[in-house]
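Peer 1: sequence-free structure coming up:
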């Protein structure tokens, strides 16, 4: 496999990321239980055994309990911290006594969120902080000031974004002193906009493509790691119970056929399809099931042929190429 853009900044970053949203119990404010902590240990161990070193968090996951559960892992294994890459996200605020669900890129909120994240994770620094979703009220100078404060204090080593377009990244990069090094967006066999936008240029069939043109190109030109959340399409093509259309059933069968051809699990095929793209996409494995984590990690051993890559794209799209 090709080197990741992220490796230019963090040499021990793995080709896959483990997404920690599934650990920490329910989305509530109940205390973290012993069983939930053990569940987190099992998921983290499975990821490490599979060669995954990058762990993705967000301050909102499980109302903070995902970070807290991971923090219990670090508390019991302090030497692990230097062997892994920790990234987290901030900027989403749920409805509270002050207002509705909203986004907040103010300096105070960014800094406070990071400090709370560090406390929950039982660590002194993040390798990477991502801004979770674009805030239309963002004041760029405040973001720059927040990044400077966190960088200068050693609390954050690198910065990135999530769900932003190429233009938005370019704009923010103009104001900040630390370059953006990652962007996390939804890409998968059920979210094909990142491919469609190039194929359907000038074609009326592409008028409803919901992916901003130039995002992947800007990222590649500026050594920004593209990470894919939801890369497995919630298991739609790999065995998760779901009512499928005839088209989806056909794609599921093709995934199974290719898994047999390449000698890997079906979970690996859907991730390998993303990783075959020249943007060097870094999929985020979101399952907390150790078997699924191990199966997903087989993706790093697969390089799909051009023909197999297009076969999956056309099957998932449901129409032939224009």
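Peer 2: Done, it's in. Keep in mind that this is a model prediction, so the values were computed, not measured.
Peer 1: use CA for all of it now, contacts and neighbours both
Peer 2: Will do.
Peer 1: ok, which stretches of the protein are helices?
Peer 2: 34-49, 65-76, 107-121, 140-152, 166-175, 193-199, 215-221, 246-262, 266-275, 290-297, 306-317 (DSSP state H).
Peer 1: How far off centre is the last one?
Peer 2: With Cα atoms, centre = their mean, to the nearest Å as the basis, helix 306-317 stands 23 Å off its chain's centre.
Peer 1: now for it, which elements pack on it?
Peer 2: Contacting helix 306-317 under the criterion 3 or more Cα pairs under 8 Å, 6 or more residues apart in numbering; DSSP states H and E are the following elements: helix 246-262.
Peer 1: For the helix it packs on, name the packing helices and strands.
Peer 2: helix 266-275, helix 306-317.
Peer 1: In addition, the following structure is provided for comparison:
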């Protein structure tokens, strides 16, 4: 397993993260086996959110963990808050504190290792966020903080008031959703992919020591579907299959290895609940993809090299 430093915390975290959004789709005993498989593969990071199945995914994880011999202190538990589904986004102090209390109860733990703000709140008052973070940090209920789906200026606004470092940003990134990469490569060109829609979040993250956590690593568009095996991406899938044969792995492994090859030292969030596919995802950390192969895949995904 490849490990990366989470921000500048000094904490070494697995490059593969278990995303628990779909953990309720399997039985509790199967969830326990998946957790054990993750730990066997040296994966120590588990990602949650208070809204995943209205919090029930956190409860299921706790029940599954209780069926194993794995100790809480050997895991890094992350959760997210700030979304009231179908109603609003809420970064108020009251909502943040209430959300964390709920997650702690459902996960049966005294602390979260990491808390992320899930989606930007247009009505955010950063002073309130700072107060909530201070209270959570000083009480020992949250060790580290970060954001999700935020651009550089949104982060800078928070940093003006928040005392704790923001160590991670969870962002949608994949071979078929790589705008944060292509807008830099095609800089100064009159092409659609040259348009910077995220404020150069990739470079910002590297400059400010924020770990990018790549979610939906197999999706294209705004979660329109998987690109692996899709007839919408014939050239990309042909190239991925060639690379899979070259490295003697599956197409799943190649798609993840492409992300891990980037020098930003990303974490990749695996949402699969299938043990075989999870094992394939973990194998990506063993591949040393060449620069040439990385660019071949990049171009096959529809990007250009000026």
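Peer 2: That came in fine, so what should we check first? Just so it is clear, the model here is predicted, and its values are computed rather than measured.
Peer 1: if we can go back for a sec, please identify the deepest-packed of the helices of structure 1.
Peer 2: Ranked by mean neighbour count, these are led by helix 266-275 with a mean of 27 (mean count of other Cα atoms under 10 Å).
Peer 1: against structure 2, where does that one fall?
Peer 2: Using TM-score structural alignment, helix 266-275 of structure 1 corresponds to residues 251-260 of structure 2.
Peer 1: Please name whichever of the helices of structure 1 is nearest to residue 90 of structure 1.
Peer 2: Comparison of the helices of structure 1 against residue 90 of structure 1 by Cα to Cα identifies helix 107-121 as nearest, at 6.4 Å.
Peer 1: Tell me roughly how far the closest one lies from structure 2 on average.
Peer 2: After superposition onto structure 2, the average distance of helix 107-121 of structure 1 to its aligned residues comes to 0.3 Å, using mean Cα distance after the TM-score superposition for structure 1.
Peer 1: Likewise for stretch 267-275 of structure 1?
Peer 2: Compared with structure 2 after the fit, stretch 267-275 of structure 1 shows a mean deviation of 0.9 Å (mean Cα distance after the TM-score superposition for structure 1).
Peer 1: how about the nearest residue to the residue nearest to the spatial centre of structure 1, chain neighbours excluded?
Peer 2: In structure 1, the C-alpha closest to the average C-alpha coordinate belongs to residue 229, at a distance of 4.0 Å (Cα atoms, centre = their mean). Residue nearest to residue 229 of structure 1 in three dimensions, not counting chain neighbours: residue 186, with 4.8 Å by Cα to Cα, 6 or more residues apart in numbering.
Peer 1: Tell me the residue in structure 2 aligned with the residue nearest to the centre of structure 1.
Peer 2: Across the two structures, residue 229 of structure 1 finds its equivalent in residue 215 of structure 2, going by TM-score structural alignment.
Peer 1: and the gap between its match and residue 186 of structure 2?
Peer 2: Between residue 215 of structure 2 and residue 186 of structure 2 the computed distance is 23 Å (Cα to Cα, to the nearest Å).
Peer 1: what do you get for residue 146 of structure 2?
Peer 2: From residue 146 of structure 2 over to residue 186 of structure 2 (counting by Cα to Cα), the distance is 29 Å.
Peer 1: Thank you kindly, that will do.
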